[in-house]
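J.: Below are the sequence and a predicted model; questions follow.
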Amino acid sequence: MSADSDPTLRVGAHESIAGGTYNAVDALVDDGGNCGQIFTHSPQVWQDPNIDDDEAERFRAASDEHGVGPWVIHSSYLVNLCTPKDDLREKSVDSMQQEVDAADKLGIPYVNVHLGAHTGAGVEQGLDNAASALDELDIPDGVTVLVESDAGSGTKLGGDFEHLAAVLERSEQDLDICLDTAHAFAAGYDLSTAEGVEGTVAELDEVVGLEHLRCVHLNDSKHECGTNKDEHAHVGEGLIGEEGMRAFVNHEDLRDVPLVLETPTEDGKSFAWNIQRVKELRE
């Protein structure tokens, strides 16, 4: 079976919503993808998603028409669930509430979030802060918050799989996770060989449980394993490389997990190029 006819392969990219969220659907289809991710607004500012009923209906209709999904909303980069600062925590919770409500409106099942940084409060306090902040959310039925793995620089949490497991365990919400391959690699999980992928997936299963893995950000890395440097590369062309990427997309326990690319658009290589590359690596 060729990858293009493999019905289990869900692969897509983080698409722009310029001109309306529904435009992301057309962009995704043009890129050859069948699942994807969006921001509901600029991720660099505190902003209400402001999605009216007409726009939401157009997004849902376009997704249904093209048979694409699942979609993921990526939360604002300003959100910091681990913060010890009351004002930042309040803004973060408010922002996340707006995102889960927008997801409900758009028919999107997942909202992805980074845990953020404890900024000196300590790892355990930071993890407690994140769990309790998530507990303040009124998450609509049909929407799940995904805690994303991190590259682990500075006081940012999420670099260790144990951090993800702790938040899932300490929160009263039904949370799941998103694994970013570039982040995991930067955090010290070697995905550059078939053996490394096997070991990392086994560890993720043991620590968190693969039943919680709902999405993968499939990115190669411009930096070495364990450097904590978060910079994405084209699929198979970074330091994870072709062997690691091939092993990952063909791992028997990961074949049904949606793969969303956040690869760069440089060197004349677009999301379409990277999506096609994933299809070629899929066996």
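T.: Alright, I've got the coordinates.
J.: From now on I want contacts and neighbour counts done on CA atoms only, so please keep to that.
T.: Fine.
J.: residues touching His183, list them.
T.: His183 makes contact with Ser149, Asp150, Ala151, Gly152, Gly159, Asn228, Asp230 under the criterion Cα atoms under 8 Å, 6 or more residues apart in numbering.
J.: With adjacent residues omitted, what lies nearest to the first one?
T.: To tie it back to what came earlier, the one meant is Ser149. Using Cα to Cα, 6 or more residues apart in numbering and skipping the chain neighbours, the partner closest in space to Ser149 is Gly158 (4.9 Å).
J.: So that neighbour, which state does it fall into?
T.: Local secondary structure at Gly158 is given as coil here, using DSSP: H, G, I helix; E, B strand; the rest coil.
J.: sorry, back to before: just among the contacts of His183, which is most surrounded?
T.: By neighbour count, taken as other Cα atoms under 10 Å, the most surrounded of these turns out to be Asp150 (29 neighbours).
J.: Pasting the second one now:
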Amino acid sequence: MLRVGAHTSIAGGVQNAVEEQLEYDGNCGQIFSHSPQVWADPSIDEDDAAAFRDLTAEHDVRPWVIHSSYLVNLCTPKDDLHEKSVASMQTELDVADRLDIDYVNVHLGAHTGAGVEGGLENAVESLDELDVPDGVTVLVESDAGSGTKLGGRFDHLAYVCDESRHDLEVCLDTAHMFAAGYDISTPAGVDETFAEFADTVGLDRLACVHLNDSKHECGTNKDEHAHIGEGHIGEDGMSAFVNHDAVGDVPLVLETPTEDGRSFAWNIEKVRELAAE
């Protein structure tokens, strides 16, 4: 079964994310456990958590991903930011455990002067401080690679996965990959990109995809998402990607915009049309 869904809101109660997903005809999804722009602890009471678990099971909406706060920076050389980032990630992991959510997704962050090697070592150190509950997996997300941000190259992801004491997996974001220079706008480009990922990271570590088209050209390091098939990756690239053997049963989570009269529902339907080709 094709698993495709969207990032939905927990406003009014975490269970509402499931209801919203069903409105879009999605069958997997992603949430923030709190506002991603601030350091804050989630406020999810046990009744809402139980309702989320029950609705997820009743409607077979799975898997779910918690996306970590945008403030988290695993690569930072700054002690205070390191401590806040680790504490925030631990909270997300504990919430995932309470909600029976499989994955917590995180960007590696920026090395801000520590250098690539130093930043990657910092990321491994940060991740290794976490107490990851049984049944929850940390996903390291590919990045667009602007400035000193790490994770835009597959070897960055591979290093962290190889060196961490945890069994980490990877979330590939198509718009980020494209921005970082992986040209997936053609079937040949998709084949080449997956071949490089297989050799560098390993296809067995691909657990989730953030499926987004890009408003900017390949290699620009600009992270701005477009409707599926309507950006510079285009229909040919998107179709080749979702139908590639490497994707298989990997859940596809959309972070596409709501504009031009098109919402997540339009994009989910578009993905299903491309997957049926």
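T.: Cool, got the structure. Nothing here was measured: the structure is a model prediction, and the numbers come from that model.
J.: can you give me the helices for the stretch 101-250 of the first structure?
T.: Per DSSP state H, counting those that start in this stretch, the stretch 101-250 of the first structure carries helices over the ranges 123-135, 161-170, 181-186, 194-207, 241-249.
J.: for those, which one sits closest to Gly33 of the first structure?
T.: Taking Cα to Cα as the criterion, Gly33 of the first structure comes closest to helix 241-249 out of these, the separation being 15.0 Å.
J.: Please say which position in the second structure Asp150 of the first structure maps to.
T.: Here Asp150 of the first structure is matched to Asp143 in the second structure, going by TM-score structural alignment.
J.: Oops, could you answer that again for Leu78 of the first structure instead?
T.: Using TM-score structural alignment, Leu78 of the first structure lines up with Leu71 in the second structure.
J.: okay if I get the contacts of His183 of the first structure as JSON lines plus distance to Gln125 of the first structure?
T.: Listed next are the contacts of His183 of the first structure as JSON lines, based on distance: Cα to Cα, whole Å:
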{"residue": "Ser149", "distance to Gln125 of the first structure": "18"}
{"residue": "Asp150", "distance to Gln125 of the first structure": "18"}
{"residue": "Ala151", "distance to Gln125 of the first structure": "19"}
{"residue": "Gly152", "distance to Gln125 of the first structure": "16"}
{"residue": "Gly159", "distance to Gln125 of the first structure": "16"}
{"residue": "Asn228", "distance to Gln125 of the first structure": "21"}
{"residue": "Asp230", "distance to Gln125 of the first structure": "24"}
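J.: In strands, which of the residues you listed fall?
T.: Restricting these to those inside strands, with DSSP state E as the criterion, leaves an empty set.
J.: mean shift of stretch 95-102 of the first structure relative to the second structure?
T.: Plainly put, stretch 95-102 of the first structure ends up 0.2 Å away from its match in the second structure on average once the two are laid over each other (mean Cα distance after the TM-score superposition for the first structure).
J.: related to what we said a few turns ago, go through the contacts of His183 of the first structure and name the one nearest Gln173 of the first structure.
T.: Once Cα to Cα is applied, the member of the contacts of His183 of the first structure that ends up nearest Gln173 of the first structure is Ser149, at 18.0 Å.
J.: which residues does that closest one contact?
T.: By Cα under 8 Å, 6+ apart, Ser149 of the first structure lies in contact with His114, Gly158, Gly159, Asp160, Phe161, Leu164, Ile177, Cys178, Leu179, Asp180, His183, Ala184.
J.: same thing with Gln98 of the first structure?
T.: Gln98 of the first structure sits next to Asp48, Pro49 when contact means Cα under 8 Å, 6+ apart.
J.: which residue in the second structure lines up with it?
T.: The alignment partner of Gln98 of the first structure in the second structure, by TM-score structural alignment, is Thr91.
J.: State whether its match is indeed within a helix.
T.: Yes - when three-state DSSP is applied, Thr91 of the second structure is found to be in a helix.
J.: And the residue in the second structure sticking out farthest from the centre, how far from Arg98 of the second structure?
T.: Note on the second structure: the largest C-alpha distance from the chain mean falls to Asp47, namely 27.1 Å (Cα atoms, centre = their mean). When Cα to Cα, to the nearest Å is applied, the distance between Asp47 of the second structure and Arg98 of the second structure equals 11 Å.
J.: likewise Glu169 of the second structure?
T.: Glu169 of the second structure sits 21 Å away from Arg98 of the second structure, going by Cα to Cα.
J.: and what of Ser9 of the second structure?
T.: Taking Cα to Cα as the measure, Ser9 of the second structure falls 18 Å from Arg98 of the second structure.
J.: Compare those two (neighbour count), which wins?
T.: Relative neighbour count places Ser9 above the other of Ser9 of the second structure and Arg98, with 20 against 15, counting by other Cα under 10 Å.
J.: what residue of the first structure matches up with the more buried one?
T.: Counting by TM-score structural alignment, which is the criterion used here, Ser9 of the second structure corresponds to Ser16 in the first structure.
J.: Spit out the contact partners of its match.
T.: Under the criterion of Cα under 8 Å, 6+ apart, the neighbours of Ser16 of the first structure are Asn23, Ala24, Ala27, Ile38, Phe39.
J.: Read off where the helix or strand the residue farthest from the centre of the second structure falls within ends up in the first structure.
T.: Secondary structure here is read from DSSP states H and E; on that basis Asp47 of the second structure sits in helix 46-59. The alignment of helix 46-59 of the second structure onto the first structure (TM-score structural alignment) covers residues 53-66.
J.: if we can go back for a sec, which SS state does the match of Ser9 of the second structure fall under?
T.: The three-state label given to Ser16 of the first structure by three-state DSSP is coil.
J.: ditto for the one 3 residues further on
T.: Secondary structure, three-state DSSP: Gly19 of the first structure is coil.
J.: can you tell me which residues contact it?
T.: Applying Cα under 8 Å, 6+ apart as the definition, Gly19 of the first structure turns out to have no contact partners.
J.: I'd like to know how far it sits from Val260 of the first structure.
T.: Shown here: Gly19 of the first structure relative to Val260 of the first structure, a distance of 22 Å by Cα to Cα.
J.: quick one: contacts for the counterpart of Val250 of the second structure in the first structure?
T.: The alignment partner of Val250 of the second structure in the first structure, by TM-score structural alignment, is Val257. Going by Cα under 8 Å, 6+ apart, Val257 of the first structure touches Arg10, Leu213, Arg214, Cys215, Val216.
J.: how about the fourth one, what's its match in the second structure?
T.: Alignment note (TM-score structural alignment): Cys215 of the first structure maps to Cys208 of the second structure.
J.: Asp54 of the second structure: neighbour count?
T.: When neighbours are defined as other Cα under 10 Å, Asp54 of the second structure has 15 of them.
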